[in-house]
Every structure is written in C-alpha cells, then in structure tokens.
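[1] all I have is the shape, not the residue letters:
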C-alpha cells in the first residue's frame, strides 16, 4: 500500500470534541489535545502486506501496537488504558479500521497527494488528522 511507512502528525481538527464523544476523562483530555497538535510528536507506522496489518502508534511516553489480519478483530490499548477491539478492512484504496469496546468509532486512512489523511468518526463527531511521511 502507498501508505506503508512512518507518518508524523502535522494537523488535527475537532480534537476536544472527539475527546468528549470518546469519553476521555478530564485528566487525559488535556494530554490528548496537546498530543494531537503538530508539536506533540505523534507518529504512526503502517505496514499492510497481504492480509497482515500492523499499526504502531508512537505518542509521548508510550508506544501502542496493533497487529492482526484483515477481517480479524484484535485487542489494542487506547492511550488512556481502556481496551479497544480493532478490525481492519480494505475499501478500494482506503484502510478502514472499526474500533469497538470502550467506544465505537471508524478510522478511515487514505492518501491525498503525499499526505496520509485519517478521518475518525464517533457518533456524530468527526476529526481529521493529516500526516506527512517521515
């Protein structure tokens, strides 16, 4: 996939609103908003090879990894310690991740030019995160 590689967050919108919808407690919300700024240093490494999917999130002070196969659910810790079940699929040139458990959301990863765009939707709130290749 064109999106394989390591990506650095360069912008994010609606972070505070999505935190509220995801039920992030106040003590973690401030950290989440700071993390999702370009200065936060958040990266994610993506490797989709055949049916194998590996996403490694590097956030300040923590690395979170989800390795699975397309269509097979896998548990993954959220940055605040809650456990999510993630399931990946391919839709055309998009990598779709459905998350359930602590909250329900859908992350759609797609390439637009040389940027990786991730839209995360939970309930009626969407946040768009833009990443550039490292």
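    Received it, and whenever you're ready, just let me know what you need. Nothing here was measured: the structure is a model prediction, and the numbers come from that model.

[2] drop to CA atoms for contacts and neighbour counts, all remaining ones
    Fine.

[3] spatially nearest residue to the most centrally placed residue in the chain, not counting backbone neighbours?
    Nearest residue to the geometric centre of the chain (C-alpha atoms, centre = their mean): residue 107, 6.4 Å. Across the structure, with C-alpha to C-alpha, 6 or more residues apart in numbering as the measure, the residue nearest residue 107 apart from its sequence neighbours is residue 120 (4.3 Å).

[4] for the longest helix seen in the chain, packing partners?
    Looking across the chain with DSSP state H, the single longest helix is helix 26-35. Under the contact criterion of 3 or more C-alpha pairs under 8 Å, 6 or more residues apart in numbering; DSSP states H and E, the helices and strands touching helix 26-35 comprise helix 15-21.

[5] take this one as well and set it beside the first:
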C-alpha cells in the first residue's frame, strides 16, 4: 500500500489559471496562486486526517474523517459541504457549494511512492498538479 502521509512540494501545474477562472477567482488571486510553490503536509492519527497546504502568503488546513461531510471555507472564499473518501491509492475530495450560483469542485489526489498528482475539476475544466514527496 502506498504511503498517503508525508510532505509534498508542488513542482508543476497544468491548466491552473483556466481552472481558477472557471471558479471565478479574480486576476490578482489567480496570479498569486499560479506563482506560488505550495507545500502540502498530510497526516493521519486514529482516523483523523489533516491536509495542511502552505505558501509564502498563507496556510490552510483541512481536518476530516473519511466519508464524513464537514463544512469548509475554501481559499477562494466559497463555503462548501466537503466529503473526502479513499479509493485505492486516491483521496477524493468533493466540495459542494452551499451558496446558490457558486461552483462545486472535485479534487482527486493520487499517491505514488515518490509523488502526488492532484487533478481538480470545476465546470468541466481540469487542472493537474504534480507534487514531489519531500
């Protein structure tokens, strides 16, 4: 079984600006997001998971139990009901926007021995990011 926990640093991002546009993220926030080099740290203890993503500008932490919906305020300001599930070597995050007119996002984190590949989809636009395991 592949290791889910650990520290990962983003090394590439495809279609990220287009994905952020689909989410209605403004120009300045998009530029900051695409220029940053996030570090993601994933931990788990007794079924309690934490995904902390840090950049030089800010840090965000998600705390969850697999399969249990929770309320989240995303980095772009949406309030969502979010559920994280595990399928094989993947953690799948489904964000359902609470406010009418806001967007839903599905993020699939696929884990390998040396890296993590995240595919995020909103309104049919997908961004793929590669993080190397530190």
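    Yes, it's here. Model, not experiment: these values are computed from the prediction.

[6] TM-score them against each other, please.
    Once superposed, chain against chain, the TM-score is 0.85 (TM-score structural alignment, normalised by the length of the first structure); 129 aligned residues with a C-alpha RMSD of 1.8 Å.

[7] circling back to that earlier point, so the residue nearest to the centre of the first structure touches residue 119, yeah?
    Yes. Residue 107 of the first structure is in contact with residue 119 according to C-alpha atoms under 8 Å; the separation is 5.5 Å.

[8] read off where stretch 67-83 of the second structure ends up in the first structure.
    Counting by TM-score structural alignment, stretch 67-83 of the second structure falls onto residues 71-87 of the first structure.

[9] what's the first-to-last distance across that stretch?
    Start to finish, the residues bounding stretch 71-87 of the first structure are 6 Å apart (C-alpha to C-alpha, to the nearest Å).

[10] residues contacting that stretch, please?
    Stretch 71-87 of the first structure is contacted from outside by 24, 28, 62, 64-68, 70, 88-89, 97-103, using C-alpha atoms under 8 Å, 6 or more residues apart in numbering.

[11] pull out the buried residues from that stretch.
    Residues of stretch 71-87 of the first structure classed as buried under the neighbour-count rule (16 or more other C-alpha atoms under 10 Å) are 73, 75-77, 79, 83-87.

[12] which of those sit farthest apart?
    The distance between the two most remote of the buried residues of stretch 71-87 of the first structure (C-alpha to C-alpha) is 18.6 Å, for 73 and 79.

[13] in the first structure, which spans are strands?
    Secondary structure of the first structure (DSSP state E): strands located at 5-12, 43-49, 52-59, 62-69, 74-77, 83-91, 94-101, 105-112, 115-122, 125-133.

[14] reformat these as JSON lines; add distance to residue 20 of the first structure.
    Conversion of those to JSON lines gives the following (distance: least, C-alpha to C-alpha, whole Å):
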{"stretch": "strand 5-12", "distance to residue 20 of the first structure": "15"}
{"stretch": "strand 43-49", "distance to residue 20 of the first structure": "23"}
{"stretch": "strand 52-59", "distance to residue 20 of the first structure": "20"}
{"stretch": "strand 62-69", "distance to residue 20 of the first structure": "21"}
{"stretch": "strand 74-77", "distance to residue 20 of the first structure": "18"}
{"stretch": "strand 83-91", "distance to residue 20 of the first structure": "17"}
{"stretch": "strand 94-101", "distance to residue 20 of the first structure": "16"}
{"stretch": "strand 105-112", "distance to residue 20 of the first structure": "13"}
{"stretch": "strand 115-122", "distance to residue 20 of the first structure": "10"}
{"stretch": "strand 125-133", "distance to residue 20 of the first structure": "10"}
